[in-house]
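Engineer: Predicted coordinates and the sequence they were generated for:
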Amino acid sequence: MEGTRSGRGRGRGSRQPATEGATRETMPEPNPKTQIDPNVQVAAAIQRMTDLLVHVVQQQGHNPNPPVGNPGNPGNHVESEDRALERFQKFSPPKFLGGPDPDVAEQWLEKMIDIFAALHYSEERQVTFVVFQLEGAARSWWNIIRTKLEREQTPRTWVNFVREFNAKYFPPLVQEKKEDEFIRLRQGTQSVAKCES
């Protein structure tokens, strides 16, 4: 009778062969493939990191100013241009159609200057993006100016764009009038400051 009791006592009859056999079946046997020395794993990870760092250093040697992101992906420059254009468009820059009204041209140019002051883009990028806002006669004007700049090998900088824009949309008479207004405004401000002191 003692051999039929389960789990109590220390005698030979306390073990149940059926249960013992089931336990052996459910315990997985160790797989020699999954037991890799942790030191080997660490060494392999360090080697991968070292290889990656060597690759990065080599890339920087070839291109001292790599684009942000994956250095092996040539599309990054395009992506950064796209993101920059999205940021520019978030300011809702107005379109410019051209025309004879210098006040419209001045307001448009001032708005562009304000946007670029906030974005801190390079001069070349500013010209690239401002051209997106030109339509109709203004776009036709820019196409002529662009060809002229290329022919003369003049860089497309913001300063050159503004110079050409002013020459087209602010004739000398208008420019003189604006300068006179500025001088009168400045003198008026100085007169007020003198009166207040």
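Structural biologist: Great, that's in hand. Residues are numbered from 1 along each chain as shown.

Engineer: hey, let's count contacts and neighbours off CA atoms from now on
Structural biologist: OK.

Engineer: Where does the residue most central in space within the chain sit, in terms of helix or strand?
Structural biologist: Nearest to the mean C-alpha position of the chain, counting by Cα atoms, centre = their mean, stands Ser80 at 4.3 Å. Ser80 is part of helix 76-90, with elements assigned from DSSP states H and E.

Engineer: distance of the residue nearest to the centre of the chain from Arg125?
Structural biologist: The spacing between Ser80 and Arg125, counted by Cα to Cα, to the nearest Å, is 11 Å.

Engineer: and what of Ala18?
Structural biologist: In this view, Ala18 and Arg125 are 81 Å apart by Cα to Cα.

Engineer: in stretch 156-174, what's buried?
Structural biologist: For stretch 156-174, a neighbour-count test (16 or more other Cα atoms under 10 Å) marks Arg156, Thr157, Trp158, Phe161, Phe165, Asn166, Lys168, Tyr169, Phe170 as buried.

Engineer: Take this one as well and set it beside the first:
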Amino acid sequence: MTNILARLVEQQGQAPVNQPRDPEMGQDRALERFQKFSPSKFLGGPDPEAAKRWLEAMINIFVTLNYTEDKQVHFAIFQFEGPARTWWNVIRAKWKREGTAWTLVNFVREFNEKYLPPIVQEKREDEFIKLRQGTLSISEYETQFTKLSKFALELITTEQRRVRRFVQGLNVEIQEA
């Protein structure tokens, strides 16, 4: 069993034996695999929650598929339509002019600047700061904590600070226990 797993890991980056090694065919296969997840199209618009959900769905797909960052950006923009496509054309020209690398980090930064403006991010940071367990179950509280924590990363720079902030938001009787 160990030998089989070792051979699978060894072959992971290689093209399958019975598949053509044409790079365009590999790209087609990659797009086909991506589309099997039925990713939603993104039109843009004023709803930051919809933008956040779309971006999180894309990132989840990319984590599963383990594609290169360049391919992740190309497949994400493949899902743009209408105003989002128009916005992206402007960003693409800017990236070309400035020589910006096609990385997911750069894409997410641009996307967030456009669709999650600072006022929305500040609001989420405030929600994180004010988050308390209250009537939430511990599981629900943990979900909210995790969801909002990405908007206040400077407050939880270490695991120790993250744990301390989490515990501070728990109900007093649970903190004491």
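Structural biologist: That came in fine, so what should we check first? The model shown is predicted, which means the values in this text are computed figures rather than measured ones.

Engineer: Please say which of Ala18 and Arg125 of structure 1 ends up with more neighbours.
Structural biologist: Neighbours were counted for Ala18 of structure 1 and for Arg125 using other Cα atoms under 10 Å; Arg125 has more, 18 against 8.

Engineer: Give the aligned equivalent of that one in structure 2.
Structural biologist: Correspondence of Arg125 of structure 1 to structure 2, assessed by TM-score structural alignment: Lys71.

Engineer: what about its match, distance to Leu104 of structure 2?
Structural biologist: Counting by Cα to Cα, the gap from Lys71 of structure 2 to Leu104 of structure 2 is 9 Å.

Engineer: can you check Glu113 of structure 2 too?
Structural biologist: From Glu113 of structure 2 over to Leu104 of structure 2 the distance is 14 Å, taken as Cα to Cα.

Engineer: any idea whether Thr154 of structure 1 is helix, strand or coil?
Structural biologist: Here Thr154 of structure 1 is coil, with the state taken from DSSP: H, G, I helix; E, B strand; the rest coil.

Engineer: and the counterpart of it in structure 2, how many neighbours?
Structural biologist: Residue correspondence to structure 2 (TM-score structural alignment): Thr154 of structure 1 is matched to Thr100. Per other Cα under 10 Å, the neighbour tally for Thr100 of structure 2 reads 12.

Engineer: which residues touch Thr100 of structure 2?
Structural biologist: Thr100 of structure 2 is in contact with Asn106, counting by Cα atoms under 8 Å, 6 or more residues apart in numbering.

Engineer: Helices of structure 1, start to end?
Structural biologist: 17-26, 38-62, 76-90, 102-119, 123-131, 137-151, 158-169, 172-196 (DSSP state H).

Engineer: Out of those, the one nearest Val68 of structure 1 is which?
Structural biologist: helix 76-90 (7.1 Å; Cα to Cα).

Engineer: how about the closest one, which residues of structure 2 does it hit?
Structural biologist: Aligned by TM-score structural alignment, helix 76-90 of structure 1 falls on residues 22-36 of structure 2.

Engineer: quick one: Arg87 of structure 1 and Glu123 of structure 1, what's the gap?
Structural biologist: The value you get for Arg87 of structure 1 to Glu123 of structure 1, if Cα to Cα is used, is 16 Å.

Engineer: No further queries at this time; thank you.
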